[in-house]
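Peer 1: Pasting the sequence and the predicted model now:
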Amino acid sequence: MVNCVVKNWQGENVGETTLELKVAKAENAEHIVHRALIRQINNARQGTASSKTRAEVRGGGRKPWRQKGTGRARAGSSRSPLWRGGGVIFGPKPRDFSVKMNRKERRLALRTAFDSRLEDTIVVENFAEQLDRPKTKEITAALKRWEIDAERKVLLILPEIPENIYLSTRNISNLKVIKATNLNIYDLLNASKIVATTDALEQIKEVYGD
């Protein structure tokens, strides 16, 4: 069980909340998180890269010159991989890069990754009602009050993403906003700082706490 300090919109400490997640054993934690990360990265690949072999390149059906007597090296096709405009040797072909991982393992890896980032996590009160209209400057100022460097990558976790918050954050290049139900390994590990609202934290406990 970990105790987290809760800050309000003004950046003041207003209480504490607890978070308890079942995580992997210390000797297995790094391995299972790494597997889940590789799985996510590989599954995001389209796998549509394709090149043509000498059999697929248009043309090249006629022998360029006779076999003997020219003084040049023998050639059977102008689409040889050695020629300009020829095919590609061992080039990429469409393939499936996806990696399978059991659901229980994926959830364990996610909980373990989140638990490892708790030192870099700031819990704040729900602030949706603080923005009556979209205002990027308000979000930037709030990050400063929460002692977060705007130059570093920040992950903001919310239970839902209201339109005012979406419009206020979309122009902040280093800030990514996701729903608590859409947590993923890559975003958790890629961010320098994580900001989660109290409602988002409760949702994480409910969804991933088993």
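Peer 2: That came in fine, so what should we check first? Numbers count the residues shown, from 1 in each chain.
Peer 1: alpha carbons only for contacts and neighbour counts from here, please
Peer 2: OK.
Peer 1: what's the residue lying closest to Lys68 once chain neighbours are set aside in contact with, if anything?
Peer 2: Distance criterion CA to CA, 6 or more residues apart in numbering; nearest residue to Lys68, sequence neighbours excluded, is Arg74 at 7.2 Å. The contact partners of Arg74, taken as CA atoms under 8 Å, 6 or more residues apart in numbering, are 65-68.
Peer 1: Just put those residues in TSV and tack on neighbour count.
Peer 2: Shown next, in TSV, are these (neighbours: other CA atoms under 10 Å):
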residue	neighbour count
Trp65	15
Arg66	11
Gln67	13
Lys68	9
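Peer 1: The structure to be compared is supplied as follows:
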Amino acid sequence: MESSVFFENSEKKKKAIGIIHRVYLSQLKNSRKYLASTKTKSEIRGGGRKPWKQKGTGRARAGSIRSPLFVGGGVIFGPKPRLVYKKINKKERKLATISALFLKEKQLVLVNENEFLNFDQIETKLICQLLSKFELEEQKKILFILPKPNKKFWLSSRNLKNVEVTTVTCLNLKQLLKASHIILSKESFDLIKLTYGQQ
């Protein structure tokens, strides 16, 4: 895995970082939930009766006590729950993922495939032993990339705050960028190149 070959010049590297930045911001935007909600005058309870007659009082015309002009009335142009989605091209997303992986070459830890297959029981201690075997600190963000889903491995790592587990087909750019160490096998790496391409 030679990042020097992948990024032949600094210009190519700048373009890759630009794509990563764009895809990362799009993912952040798509993950946000816009749940703030206010009521308009038609949604607030009450206000069915006209507060005072139309003419003769000397006061301004009013049709409902729930008008935004009154205390306890509705809100003009207030926020409502809404969906916000920014489209990311598939090729762009794939390129950003593989570029992020190559840029984090120094944080990659290649292990034997048997290290992942040996999990026949749900035991957090086994994950801790695996981390100590490769001299990795539990305080750092660690990402395991498995070639295929392994429920026992995932359940074993669930209690560890800084450890995340994903598969080749579910790689997340945010996880890759935040990880201090990325642990994967040779099989996982070959599958990543097959899935995301070698642009």
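Peer 2: Good, I have the coordinates. Computed from a predicted model, the values in this text were never measured in an experiment.
Peer 1: And the TM-score between these chains?
Peer 2: Once superposed, chain against chain, the TM-score is 0.80 (TM-score structural alignment, normalised by the length of the second structure); 193 aligned residues with a CA RMSD of 3.0 Å.
Peer 1: quick one: which of the contacts of Arg74 of the first structure is nearest Lys137 of the first structure?
Peer 2: Checking the contacts of Arg74 of the first structure against Lys137 of the first structure with CA to CA, the nearest one is Trp65 at 71.8 Å.
Peer 1: and the closest one, helix, strand or coil?
Peer 2: Put simply, Trp65 of the first structure is coil when judged by DSSP: H, G, I helix; E, B strand; the rest coil.
Peer 1: Can you name the residues that contact the residue nearest to it when sequence neighbours are not counted?
Peer 2: Excluding its sequence neighbours, the residue lying closest to Trp65 of the first structure (CA to CA, 6+ apart) is Ala75, at 7.1 Å. Each residue near Ala75 of the first structure by CA under 8 Å, 6+ apart is listed here: 63-65, 67.
Peer 1: Can you add distance to Lys25 of the first structure and give those residues back as a markdown table?
Peer 2: Shown next, in a markdown table, are the contacts of Ala75 of the first structure (distance: CA to CA, whole Å):
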| residue | distance to Lys25 of the first structure |
| --- | --- |
| Lys63 | 65 |
| Pro64 | 66 |
| Trp65 | 69 |
| Gln67 | 68 |
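Peer 1: just to revisit the earlier point, now do the SS call for the residue nearest to Trp65 of the first structure.
Peer 2: Per three-state DSSP, the secondary structure class of Ala75 of the first structure is coil.
Peer 1: and Ser98 of the first structure, what element?
Peer 2: Assigned by DSSP states H and E, Ser98 of the first structure belongs to neither a helix nor a strand.
Peer 1: Aligned to it, what sits in the second structure?
Peer 2: Taking TM-score structural alignment, the alignment pairs Ser98 of the first structure with Tyr85 from the second structure.
Peer 1: most centrally placed residue in the first structure?
Peer 2: Tyr186 (3.8 Å; CA atoms, centre = their mean).
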